[in-house]
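J.: Can you look at this prediction? I've put the sequence above it.
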Amino acid sequence: MTRTFRMDEAQPRLLDDTAQGVIGTPMDRPEGPLKVTGKAAYAADNLPEGLAHGALVRATITRGRIAGIDEDSIADLPGVIAVIRDDRFVRNPAQGMADEAPVQPGDRIDYHGQPIALVVGESYEAARDGALRLKVRYDEDAGAEVDPATASETEDGDPTESGDWDKAVAGATVSVDVTYTTPAQVSAAMEPHAAVAEWKADRLVLRGSQQMLRFNRNEIADSLGIDPEDVQILSPYIGGGFGSKLGIGSEAVSAAIAARELGRPVRVVMTRQTVFDAVLRRTETEQRVRFAADGEGRLLAIGHDDRISNLRDEEFAEPVSSASQFLYGADALLFRQTVARVHRTPAGSVRAPGEAVGMIAFESAMDELAEALEMCPVQLRLKNIPEKHPVTGQDFSARALAECLKTGADRFGWPGRTVPGSRREGDWMIGLGVASAARPNMLVKAAARVRLSAEGAVVETDMTDIGTGTYAIFAQIAAEMLGLPTGKVSVRLGDTDLPGASGSGGSFGASSSGSAVFLAARKIRETLAGKLGCSPEDLTLRDGIARGANHEAALSDLLDGELVEEAEIEEGKTAESHFSSGFGAHFAEVAVNAWTGEVRVRRMLGVFGIGRVLNEKTARSQAVGGMVWGVGSALHEDLVHDPRTGHVVTRDLANYHVAAHADIPADMQVEFLEERDDQANPMQSKGVGELGISGSGAAILNAIHNACGVRIRDLPATPDKLVAALEAATE
């Protein structure tokens, strides 16, 4: 029987007292050899007998309705099997938590590139050619608005505010009022969106690239009008997601509909251009950040307004000011958001939604305030760390922001305040920058099952591994709790027939689903303690030997067959009493070429407090990956839309620029502080995956200003913008 454990109070630090010594170590990924040798089967690698191939047909207008689809236009094309037209695969089902897929009811067209039909062929080439040649008639609406800056349909969210704004601003000695803009971005995961659907009697077996199977199962069942028990999703390996695979997409639903209609398996794989056109983007932003401070640098007022965009009827709104509302304290706070309704690809979660773009503006503006105060940016941040959450009044749980700033300044060789443009090496101007990092920590309901036998342990859960190291981390948790070498633990993931996990997203996967593994293993420990004749507190498990109360026995001698325990965890009272977040500090050194405007990142350091580190190697990899994305956000990434139709222009990795190897310094350092968060979960851990991107781009922008004395507020900071700014500064 599975009982749900609620986080209602601070938890004891059991993992500090276990004896196996594998938790937190830089263990290699057990599935790594499969991946590097090409033996790990991703969604599109599954080729059941009789497989047909599907290619999505996409709208060539921006707004209107489908007047008709001429299936006869490709009837004579060799290899084409059918044209599948069904409203269900262009409509968003009931999403639950993963409310990330677009809504296009009926024949309505809301954006250029919207999936509207599926052509199925005996080969991919036949399906692709059919999709390109299929004739579609439209009733086009010429009133499509595609520019968020001029959109007439806007919605204002409820403002978050406290204190007397006018009084606080009037009493300030120094104030900053600046506007930053960030462009739209895309996830562009290594593995394109893909699905293979096969019906076995009345049960759908879907092999897909999905992040949150417990939710995805309900979504596709709702789309198809069937019971969730009649759906099995298999996603053992996923080549990245970054939020783009949170919800069920058109590739999965269309494949399922086509497979049922044709009575054979169907595979649908999006091309890279289709991913850019039809999968969720991160919204562009226009952000106004205001700070007012006294002469000593104490903040009196903090304001952060943002304007974002999405399709009409879409509920998702990028939480731009999420971290701004708790990072620093002030007498008066004001946060407002406006959503412009435009006919562009739907906006949704992209890695670190909110913080990734919000903190790049907020922390850059904080640097501008430090300059206006003639104050060290590190000292300004330290001076304004609040005692409690400024908006909710909650106590913070473990919070290492001050220590991260101090430790980082020491490790990086931070000189304090320096005059912009004071350091030069030939044609290169050198500068340093700093920014805080923050990302709220969440505990999401999750379940897991652990089996223990004389041969070892097995962990079972439908949790996914999108490249974050889940296989390794869960093996370490079970091995540590049960006193086994990690080689004696196998991990089964990515199958909805297993206990439902939190899924991968929001940096909550390892801690939420890992806590379920921890709790199931703890139940087994309690049983073993009873068999050995000691209390669970006195039990020590190491290398397959149990010790306690002056007794010792091999685990195999305590087992009569197999011990099986299942556990489920969800948030409780600690989420109400305490605010849990990961914190950090980013430091960067850049060189700016005085003539070409080229920016080279020379070195970066990220110092983070993430509670207990579960696997040092995978955590470091996640932090570095986030910092790399921060480089891209500051210097490269720009999803450009055609101003006439709103369709994506930079729709592949040849035109959408991401950081390349040469853009990333060899000196990319990450340091984790020793920390435990007793209110977060029973393992005292917190998320790391999105913390690395939160603030890192701002550290680079601040370093650029320190190098050459100009601010780039319209991102990305490309060479043409820097050259223009440098020329303007000399006029």
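T.: Arrived safely, thanks for sending.
J.: contacts, neighbours, all on C-alpha from now
T.: Will do.
J.: In contact with residue 429, which residues?
T.: 421, 423, 591, 592, 593, 594, 707, 708 (C-alpha atoms under 8 Å, 6 or more residues apart in numbering).
J.: gap between it and residue 587?
T.: Distance check for residue 429 against residue 587: by C-alpha to C-alpha, to the nearest Å, it reads 17 Å.
J.: need the next SSE after the longest helix seen in the chain, C-terminal direction.
T.: For the chain, the helix with the greatest residue count under DSSP state H is helix 509-532. Downstream of helix 509-532, the next assigned helix or strand under DSSP states H and E is strand 540-542.
J.: Which strands and helices lie in contact with whichever helix or strand comes after that following strand?
T.: Once the chain leaves strand 540-542, the next helix or strand it forms, by DSSP H and E, is strand 545-548. On a contact count with 3 or more C-alpha pairs under 8 Å, 6 or more residues apart in numbering; DSSP states H and E, strand 545-548 meets helix 509-532, strand 540-542, strand 551-554.
J.: Which of the ones you listed sits closest to residue 693?
T.: helix 509-532 (17.3 Å; C-alpha to C-alpha).
J.: Pick the most buried one from the helices and strands packed on strand 545-548.
T.: Comparing the helices and strands packed on strand 545-548 by mean neighbour count (mean count of other C-alpha atoms under 10 Å), helix 509-532 ranks first with a mean of 25.
J.: buried ones in stretch 572-592?
T.: Using 16 or more other C-alpha atoms under 10 Å as the test for burial, stretch 572-592 gives 572, 574-575, 577-592.
J.: now the helices: where do they sit in the stretch 1-150 of the chain?
T.: Secondary structure of the stretch 1-150 of the chain (DSSP state H, counting those that start in this stretch): helices at 32-36, 124-133.
J.: Below is an additional structure, to be compared with the one above:
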Amino acid sequence: MTETPVRDRPARERTGRSVGRPIDRVDGPAKTTGTARFSAEYPYPDIAYAALVHATITRGRITGIGAEEALAVPGVLAVITHTNAPPMKPPPPVSVLNLSSLASGSKVNYLNTDEVHWSGQPVAVVVAETQEAAAQAAGLVRVTYQESPATVDFAGEQGNATPQKSNPLQQGEGHKGDAEAALAAAPVSVDLRYTTPPHHHNAMEPHATTAAWDGDRLTVHDGTQNIGWLRTALAQRFGVPAEGVRVIAPFVGGAFGGKTMVWAGTVLTVLAARVTGRAVRMTLTREGVYRTVGGRTPSAQRVALGAGADGRLTALIHTSVTQVGRVGGSPEQVTSQSRHLYDAAAILVQQRIVELDMLSNTVMRAPGESIGTFALEAAVDELACELGMDPIELRMRNEPERNPIDGKRFSHRMLREAYALGAERFGWADRTAPPGSMRDGRWLVGMGVASAYHPSWEMAANVTVRMSADGTVLVRCGFHEMGMGGATAQGQIAADALGVPFEAVRVEYGDSDLPTGPGAGGSAQTASVAASLTKACEKLRRSLLALARRSAGSPLRGARPGEVEARDGGLHRAGHPGSGESYAAILTRAGRPFAEAAVGSDTRAGTVAGQVRFMSKFLMDRRRWMKAACGAQFCEVRVDQDTGEVRVSRWVGAFDVGRVINAKTAASQLRGGIVMGIGMALSEETLVDPRNGRIMNPSLAEYHVPVHADIPPIDVCYLDEPDPTMPLGLVGIGEVGITGAAAAVANAVHHATGRRVRDLPITLDKLL
């Protein structure tokens, strides 16, 4: 497995710098020894436990709740329903001018209404002395309903889809020229329909919350991906000041988007703690996660491509229909990559949505691009077959110099180089073109390829950096650790910025008492924190230099900032060995125990300023540049000629993700995305009853994620070339790995068998 380019690693290691090195994660020992504490593991005296009661109808009103049997269970403290729950404020209207308004997974004011909006909505909470008693009593709560008509059949409602509205964060439609006319006139064309089913995240740690009130002060332990949003949302719902809410989340056991929003389990745990006056813990069952936490929307997509005999695209049309809940959810950017990947003469992208009486959908790893690249990249492969052209050659022949629709410059794009690197490592030249032409005994062998793509984001982040007189550094920022090695990467960045050993840096994160960090989403956290961290380190260096310059005995007396560099644990005149001073000496001579610098503020004015800073930079960058990570996915499959069993036997992923901060964690993130893409291609599917919208396979026993035996060795490589417009040149890694992966599998299956499967997942029945 390749974790950093061979040509680059020796040079990096000779310099002794931290950025780029495969440093072990600082949270590794705690997680492997079991000392890492997750949200359901914080001890509180006299803690109680809560369990949910779910609605068994799709839409209607509650006409009665019988709690007598539940209350008779030994240890039960309370059964909270809409008849006795204290009032909460409803979620605020969603506005892109107030990003924290996006926090609520649903518009429903849980237990403050007798209305039911989807099958599985919480209609009661049982609180007991033990988790077992709470679960037993929850099964004894009797609820009667008056049902109302409901609309839940995604396939049947696609004809009623409406155009998606555009906003500053997402565009519903885009075009260049008359793509339909160009398609009709094209010498060679394909016009195809693809579908993807609903998906669920299935993090290793189910959603769990521990909540404790002390008067109007609230402490919450929750596996959230956005501490700031959760804090603001709970303060708003319960009518308390945000500064009185503390959210603690140092470790999150997987999330993939499912813990971005604030879902019913968290809100109702806090409510139960307020009602009972005790600390309360709720850990959702696997089924409870499916019933109350949104997943990925299903999609129906049309991709139509027209080309000349030389393979030059004359038309590209990509339209989609996706689903949102009537009580919440947001559209996915399914056609996003189709605006940027190919230089077609005429382009039309359009997204439509249907509203259903279902639990709100939510973001899931690479929302939009993960399923959108399946359709687009499978269609490109089908066009290559029509043309009799190598799939890579077709892609490279249509590689744009500028963004195809609006002509904006790419800030950084090395997709050609990624394809060249991946093809060489994979052995693409050994592939024979005709489907079914490669065999190994009873196995039909196929090779497939697809482009990966994910846009680059940067959020606001508040950071403080402290240098102590003992030479150690403390970085403080309330970002998140979901398994990607965030604290390790930021420690590496701070070490290089201040010229100290990595071991001298400690990073505090995962707590709302720290400076507010960005949410962990959009592959943006590392870049967002890095931008503020490098600025804070620069301010700190200048502050320390100012101290040194005022000291009569300092070798840096009179030095200007441009003449000084940070290295060897201190400040030194550039190009003059031995002409510097350690940080410890500077602080000791000045009689200071430490020096500190900050970027951003958590005051009310600072919060507004941070929001303005994010939106203005986002809109300015959007006008000037197209920023994205990209790559090439190479897949080999073996298909049993008799049974249709598909096995992925080899994989190479070659990526252009800008500067890589940590070779080990970067490779792990890319590899994890590919594993998720393989699951999406071959097995993952949330089954929904089209009569009532009820999920029929709400468990890992029936929702099939890949296991170790399903995954081959995955060779991950990357170019490690910085994007000059991004902090430290890094672009974002967490999500690009899943994009293109399902298409690469589908294309390989077609090459092996000659069968084209356009409806995921690719199961045996679709091949036999």
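T.: Received it, and whenever you're ready, just let me know what you need. Remember, predicted model here, so these are calculated numbers, not experimental data.
J.: ok, of the contacts of residue 429 of structure 1, which one's closest to residue 554 of structure 1?
T.: Using C-alpha to C-alpha, those come closest to residue 554 of structure 1 at residue 591, 60.2 Å.
J.: who touches the aligned partner of that closest one in structure 2 in this structure?
T.: Residue pairing (TM-score structural alignment): residue 591 of structure 1 is matched to residue 638 of structure 2. If a contact means C-alpha under 8 Å, 6+ apart, then residue 638 of structure 2 has 443, 444, 445, 446, 646, 647, 648, 649, 749, 752 as its contacts.
J.: Let me know the closest of those residues to residue 221 of structure 2.
T.: residue 648 (39.5 Å).
J.: Could you find the counterpart of the closest one in structure 1?
T.: Match for residue 648 of structure 2 (TM-score structural alignment): residue 601.
J.: how far away is that match from residue 450 of structure 1?
T.: In terms of C-alpha to C-alpha, residue 601 of structure 1 sits 45 Å off from residue 450 of structure 1.
J.: cool, residue 687 of structure 1 as well?
T.: 23 Å.
J.: Kindly report the same for residue 308 of structure 1.
T.: Taken as C-alpha to C-alpha, the span from residue 308 of structure 1 to residue 450 of structure 1 is 44 Å.
J.: now do residue 273 of structure 1
T.: 42 Å.
J.: Same drill for these two, tell me which one is more crowded.
T.: The neighbour comparison of residue 273 of structure 1 against residue 450 (other C-alpha atoms under 10 Å) goes to residue 450, with 26 against 18.
J.: counterpart of that one in structure 2?
T.: So, by TM-score structural alignment, residue 450 of structure 1 is matched to residue 465.
J.: Identify the residues contacting its match.
T.: 473, 474, 475, 476, 533, 536, 537, 540, 596, 597, 598.
J.: list the ones among these that structure 1 also has?
T.: Retained in structure 1: 473, 474, 475, 476, 533, 536, 537, 596, 597, 598, out of these (criterion both residues aligned by TM-score structural alignment, their matches' C-alpha atoms under 8 Å).
J.: Identify, from these, the entry nearest to residue 544 of structure 2.
T.: residue 596 (9.2 Å).
J.: What's the local residue count around that closest one?
T.: 19.
J.: how much space between it and residue 466 of structure 2?
T.: 4 Å.
J.: now the strands for the stretch 101-250 of structure 1?
T.: 108-109, 115-121, 135-140, 154-156, 160-162, 174-182, 185-186, 194-200, 203-208, 231-234 (DSSP state E, counting those that start in this stretch).
J.: so how far is residue 289 of structure 2 from the aligned partner of residue 653 of structure 1 in structure 2?
T.: Mapped onto structure 2 by TM-score structural alignment, residue 653 of structure 1 lines up with residue 700. Residue 700 of structure 2 sits at a distance of 11 Å from residue 289 of structure 2 (criterion: C-alpha to C-alpha).
J.: One more: residue 125 of structure 2?
T.: 15 Å.
J.: and those two? which has more neighbours close in?
T.: Comparing residue 125 of structure 2 with residue 289 by other C-alpha under 10 Å, the one with more neighbours is residue 125, at 29 against 26.
J.: After alignment, which residue of structure 1 pairs with that one?
T.: That one, residue 125 of structure 2, aligns with residue 118 by TM-score structural alignment.
J.: right, and its match touches residue 59 too?
T.: No: the pair residue 118 of structure 1 / residue 59 is not scored as a contact, 11.8 Å apart, by C-alpha atoms under 8 Å.
J.: Could you report the neighbour count for residue 72 of structure 2?
T.: Residue 72 of structure 2 - counted by other C-alpha under 10 Å - has 12 other residues nearby.
J.: rewinding a little: with respect to residue 74 of structure 1, which of the helices of the stretch 1-150 of structure 1 lies nearest?
T.: Using C-alpha to C-alpha, the nearest of the helices of the stretch 1-150 of structure 1 to residue 74 of structure 1 is helix 124-133, at 6.0 Å.
J.: quick one: contacts for residue 578 of structure 1?
T.: Neighbours of residue 578 of structure 1 in contact, by C-alpha under 8 Å, 6+ apart: 394, 395, 396, 397, 679.
J.: show me where the stretch 551-700 of structure 1 has helices.
T.: 555-558, 574-577, 616-635, 696-708.
J.: Which of the buried residues of stretch 572-592 of structure 1 fall in strands?
T.: Among the buried residues of stretch 572-592 of structure 1, the members found in strands (DSSP state E) are 578-579, 581-592.
J.: Using a markdown table, lay out those together with distance to residue 698 of structure 1.
T.: As requested, these are exported to a markdown table (distance: C-alpha to C-alpha, whole Å):
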| residue | distance to residue 698 of structure 1 |
| --- | --- |
| 578 | 28 |
| 579 | 24 |
| 581 | 19 |
| 582 | 17 |
| 583 | 15 |
| 584 | 13 |
| 585 | 11 |
| 586 | 9 |
| 587 | 10 |
| 588 | 9 |
| 589 | 12 |
| 590 | 12 |
| 591 | 15 |
| 592 | 16 |
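J.: right, so of the helices of the stretch 551-700 of structure 1, which gets closest to residue 128 of structure 1?
T.: Of these, nearest to residue 128 of structure 1 by C-alpha to C-alpha is helix 616-635, at 32.4 Å.
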